[in-house]
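[1] Quick check, what structure comes out for this input:
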Amino acid sequence: MSDVPLAERKLKVAAPLAPGEWPCTRATSSAGADSAPRVNNHAQTPRQNDSLSVLLQVEDALPLGIWMGKRGLLVSVSCLAQLFVHEAPAWMVSMVVHMVTLVTMAMVTVSEPVQYKPQHLIVTPPEKKVEKIVDVADKLPTTLDESVVVEKTSLDSKVEQEKKFIDPNNEPEAAPATAAETIESGMHHVAPGDILKFVGGSGGSPFSGRAMARNIKKVEREGGSKSSEQAVSKALKWLANHQLPDGGWSFDLVRCPTCNGQCRNPGTLANARNAATGLALLPFLGTGDTHKVSRKYKSTIHRGLQYLVNRMRVGSHGGALNESGGTMYSHGIAAIAICEAYAMSKDPDLLTPTRAVLGYICYAQDPIGGGWRYNPRQKGDTSVVGWQLMALKSGYMAGFDIPPLVVERTSLFLDGVQRNGGAAYGYTTPGQGEATTAIGLLCRMYLGWKRDNPAMERGVRMLSKRGPSPSNMYYNYYATQVMRHWEGEPWENWNRQMRDQLVHSQAKQGHEEGSWFTGDGDLGAPTGGRLYCTAMATMILEVYYRYMPIYRAESVEQDFPD
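    Model (predicted):
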């Protein structure tokens, strides 16, 4: 058998074409020998507008030929085109030409106009080594998806290093933060179009960036005493000793390994961990301590904030901290702790969680009546409203622009439960309960009522006449803030009774030393237990410091924007 490949035994590859020569004008014999070319009347350069020209123009856009066999016999598309034109009927040629034209046009794609999105300036803070409060903060998306849950991360290893290598008593004092650093840190990660716009504001504590050294003379001028200072210090120690290993707190003190039932009167709200943690954190912040700067409790605060952010459920409406045991109470209390911590520290890692919890409060408001209650968008009650509005005010003081509609709806709710023209307030209907009246008056202060408001003046007179309660810490907490902001003789008379009552009723010995329990006169005492009573009493004794933004005079002097 011949060694010549099959393709070459049948056909020989033609010689190169001469200039102007068409492939089909050259023929080969059946034996494969070259023969004289036959004259082809159509083997001329085609006219520009005839069918062949159109086909050849199409050919230019296609592969030059089809390769067959190992040695590569090239069958020109041009030959096929000429044969088709000469042999096929005219109507078929026309049809094919049109079909090819349509197919070619279909292959041409026109891209949509490019839409250039505006570029937004994002100011980033100066590079410096800072201790991360959470790894998950940067993972919170700008557009939140309800199905996403914040990944629970382990506590920052730096906290453990701090516990091992840093002596809190010898911790160096941090340098004061400059105004530029404060603003730039707050702007970190801000993106336009968020539920709440961060506007910079004047919300940061003037003491942020340095450790708090309380001046006893200044405290005494504001209404405190050496005894009240000692009571606060003992209370903070008790609270720190009852922090759980995971960084949070529980109203049920039996769950605390360091206590394990040594303290009487544990609470029953075991499933309200977020509320317990937020409430326990606030007294530390009330003394000016933060997770960034503290002589004794930096790690304690850091771990508590870490716990709350890790427990946050992120969705399209923001970051939720409500829970089965504490409902929207838990969210409001925990939100205040996060907002106050951010406002005081200007830690950029807390910016996104702060925005998220505020956004959820705005979503959860009753769109008709304007209040808040146990579940989102439920018809409100004054007690839950107090915590949510306090968080919103804290967020505003921290530099967040609260939607005016949310503020208007809150005023609408208060209008619906007020009595005596706004001097007294009920729970869900018009009334004059002692705790709800104190809450309503404080809310009115946050919403812009001033000392010259007749209803506000009448309400303060009612609180002064009633005086502090020996057992209702909830009422005492809100009423003390109202009187502190009102100032003058009503405040001085109230404070002497309130301060001395708390100093004398604090536990003085044993594992309970530094704590309070006020009995059943407060509806929150049996469920919140000793942890609840201790946190509330401590915050009452801290109003002299005005370290937390919600305690500062600006909280009632600066109105929400219209």
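[2] alpha carbons only for contacts and neighbour counts from here, please
    Noted.
[3] any chance you could map the helices in the stretch 301-450 of the chain?
    327-345, 351-364, 382-397, 404-417, 434-446 (DSSP state H, counting those that start in this stretch).
[4] Please dump the ones you listed into CSV; it should also carry mean neighbour count for every row.
    Shown next, in CSV, are those (neighbours: other CA atoms under 10 Å):
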stretch, mean neighbour count
helix 327-345, 28
helix 351-364, 25
helix 382-397, 26
helix 404-417, 19
helix 434-446, 25
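[5] looking at these, which is closest to residue 99?
    With distances scored as CA to CA, the stretch of the helices of the stretch 301-450 of the chain nearest to residue 99 is helix 351-364 (58.8 Å).
[6] and this one, so I can compare the two:
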Amino acid sequence: MNIQIVRRLGVALALGASSFTSGLRAQEEPKDRDTVYRTQTPEVDARVESATRRGLAWLASNQSKAGFWAGDVGYKVNANYRVTAPDKEHVGITALGLMAFLACGEVPGRGKYGDHVERAARYLISSSQENGYMTAQGSRMYSHAFATLALAEVYGMTKSKDLRDALGRSVQLIADSQNREGGWRYKPFAQESDMSITVCQVMALRASRNAGVFVPKNVIADAVKYVRESARNQRENEYWRTFRNRQLGVFNTGVFKYQKRPDARASFALTAAGVTTLFGAGVYEDPLIDRGLDFMLENQEEYNRTFESHYFFYYGNYYAVQAFYIAGGRRWKDYYFGSGRTTGIADFLTDRQASDGSWSCEVGPGTSFATAVATLILAIPFQYLPIFQR
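    A predicted model of the protein is given here:
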């Protein structure tokens, strides 16, 4: 990957403006995306390019004037989703929508979607409370972490002071909310941890550190310890062999659990989260990573077909695509493009895109969430954002 090319194309454009209005705008127009696709990602075909363009068009047409995307605010209950605020402004979806545009090479204040990018960033900043918590309508730490990650990527482009202040408070809240286990839970300052929340926080911290925001080393070290202790061991495997529930109770050695306790469930999505957390923390060589990647490849086809149109599918593959892209090589190609035995995630998603450019989510926050995440997954190989680069 040529990082200098990526930067010249608008990913890390330096800005000198001090005001919020000018500080969120890139200084030069990004080059034509067709050129970028051909020179940077020749392996990505026209079908993927078309799908991402249509996904962005749908997101643009469904963004509110205030900058947010609406969805069903709620939380996971086992394999279900309990809605607490239907079709309301959603911090997490807005962050993911913003990331989808950034991952496709769009920048604040420039180009076809510059206004959409800028409005989304402004909305996220406006959701920041005095203590740094970014929330609306009762959204939780998932949304806060996604918002922190998105703003860190925008800050890396703009160096906006107002954005820096909000980002600094957000990072401090994440660091302060880490508990004794080394992880995080659904709400700030919770005493328990789980893998699905922890990965969000670590990736938000990684993006913030990439953008120049201070992140204490001990926070990352404690998170790595938590993740390693959350991998299923052989003794736990024997317990689960009797109670296996397909895709929700897998017993393979090396898969990652929801929580540290011995009876906690493990899954494709949690294993993707565990591997991505290690990568995000700077751990690239570990037997757990190899076993986790192999397990995901073995179970990808079944997982995707089991949870199609479920938020499990989108969440699991959002982290799986990051894990496989960083890993690279044959595993990445088999996951993204498919092998003789399995359907790659690129074909799986493009086959299921609706005629209007959206994707469906029958269990979870809704269509805006699904479309943002699906577009993001497809756009990972475009290499625009530092957090998604090898």
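[7] Next, the TM-score between them, please.
    The TM-score (TM-score structural alignment, normalised by the length of structure 2) is 0.77; 330 aligned residues with a CA RMSD of 2.9 Å.
[8] Of the helices of the stretch 301-450 of structure 1, which is nearest residue 217 of structure 1?
    Per CA to CA, nearest to residue 217 of structure 1 of the helices of the stretch 301-450 of structure 1: helix 327-345, 23.2 Å.
[9] among the helices of the stretch 301-450 of structure 1, which is nearest residue 475 of structure 1?
    Nearest to residue 475 of structure 1 among the helices of the stretch 301-450 of structure 1 is helix 434-446 (4.3 Å), distances taken as CA to CA.
[10] In structure 2, what range does the closest one match?
    The aligned range for helix 434-446 of structure 1 in structure 2 is 268-280, by TM-score structural alignment.
[11] Would you mind saying which of the helices of the stretch 301-450 of structure 1 lies nearest residue 550 of structure 1?
    Proximity to residue 550 of structure 1 (CA to CA) singles out helix 382-397 among the helices of the stretch 301-450 of structure 1, at 5.8 Å.
[12] Quick one: residues in contact with that closest one.
    Residues from elsewhere that reach helix 382-397 of structure 1 (CA atoms under 8 Å, 6 or more residues apart in numbering): 201-204, 328-329, 332-333, 335-336, 339-340, 343, 354, 358, 361, 371-374, 402, 414, 417, 425-428, 436, 439-440, 443, 446, 549-550, 555, 560.
[13] and what of stretch 377-390 of structure 2?
    Contacts for stretch 377-390 of structure 2 (CA under 8 Å, 6+ apart): 1, 6-7, 10-11, 37, 40-41, 44, 48, 52, 100, 102-105, 153, 203, 206-207, 210, 317-318, 321-322, 325-326, 346.
[14] In helices, which of those residues fall?
    The helices, defined by DSSP state H, take in 6-7, 37, 40, 48, 52, 100, 102-103, 153, 203, 206-207, 210, 317-318, 321-322, 325-326, 346 from these.
[15] Adding distance to residue 197 of structure 1, write the helices of the stretch 301-450 of structure 1 out as JSON lines.
    Output for these, formatted as JSON lines (distance: least, CA to CA, whole Å):
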{"stretch": "helix 327-345", "distance to residue 197 of structure 1": "15"}
{"stretch": "helix 351-364", "distance to residue 197 of structure 1": "8"}
{"stretch": "helix 382-397", "distance to residue 197 of structure 1": "10"}
{"stretch": "helix 404-417", "distance to residue 197 of structure 1": "12"}
{"stretch": "helix 434-446", "distance to residue 197 of structure 1": "20"}
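[16] Which among these is found nearest to residue 314 of structure 1?
    Between the helices of the stretch 301-450 of structure 1, helix 351-364 lies closest to residue 314 of structure 1; by CA to CA that is 7.7 Å.
[17] now what about the closest one, what contacts it?
    137-138, 140, 186, 188-189, 195-196, 309, 314, 317-321, 331-332, 335, 338-339, 342, 372, 375-378, 388, 391-392, 395, 400, 406.
[18] rewinding a little: weed out the non-buried ones from the contacts of stretch 377-390 of structure 2.
    Among those, those classed as buried by neighbour count (16 or more other CA atoms under 10 Å) are 6-7, 10-11, 37, 40, 44, 48, 52, 100, 102-105, 153, 203, 206-207, 210, 317-318, 321-322, 325-326, 346.
[19] And for the counterpart of residue 50 of structure 2 in structure 1, the neighbour number?
    In structure 1, the residue paired with residue 50 of structure 2 according to TM-score structural alignment is residue 230. A total of 12 residues lie near residue 230 of structure 1 under the criterion other CA atoms under 10 Å.
[20] any idea how far residue 230 of structure 1 lies from residue 374 of structure 1?
    Distance of residue 230 of structure 1 to residue 374 of structure 1, given as CA to CA, to the nearest Å: 37 Å.
[21] surely residue 289 of structure 2 meets residue 275?
    Yes. Shown here, residue 289 of structure 2 and residue 275 form a contact pair, counting by CA atoms under 8 Å, at 5.5 Å.
[22] Could I get the full set of strands for the stretch 101-250 of structure 1?
    With DSSP state E, counting those that start in this stretch as the criterion, the stretch 101-250 of structure 1 has strands at 197-198.
[23] Now do the helices in it.
    Under DSSP H, counting those that start in this stretch, the stretch 101-250 of structure 1 gives helices at 157-165, 179-187, 216-222, 226-241.
[24] Quick one: list the elements packing against the longest one.
    Looking back up the chat, that one is helix 226-241 of structure 1. Applying 3 or more CA pairs under 8 Å, 6 or more residues apart in numbering; DSSP states H and E, one finds that helix 226-241 of structure 1 contacts helix 273-286, helix 488-505, helix 524-540.
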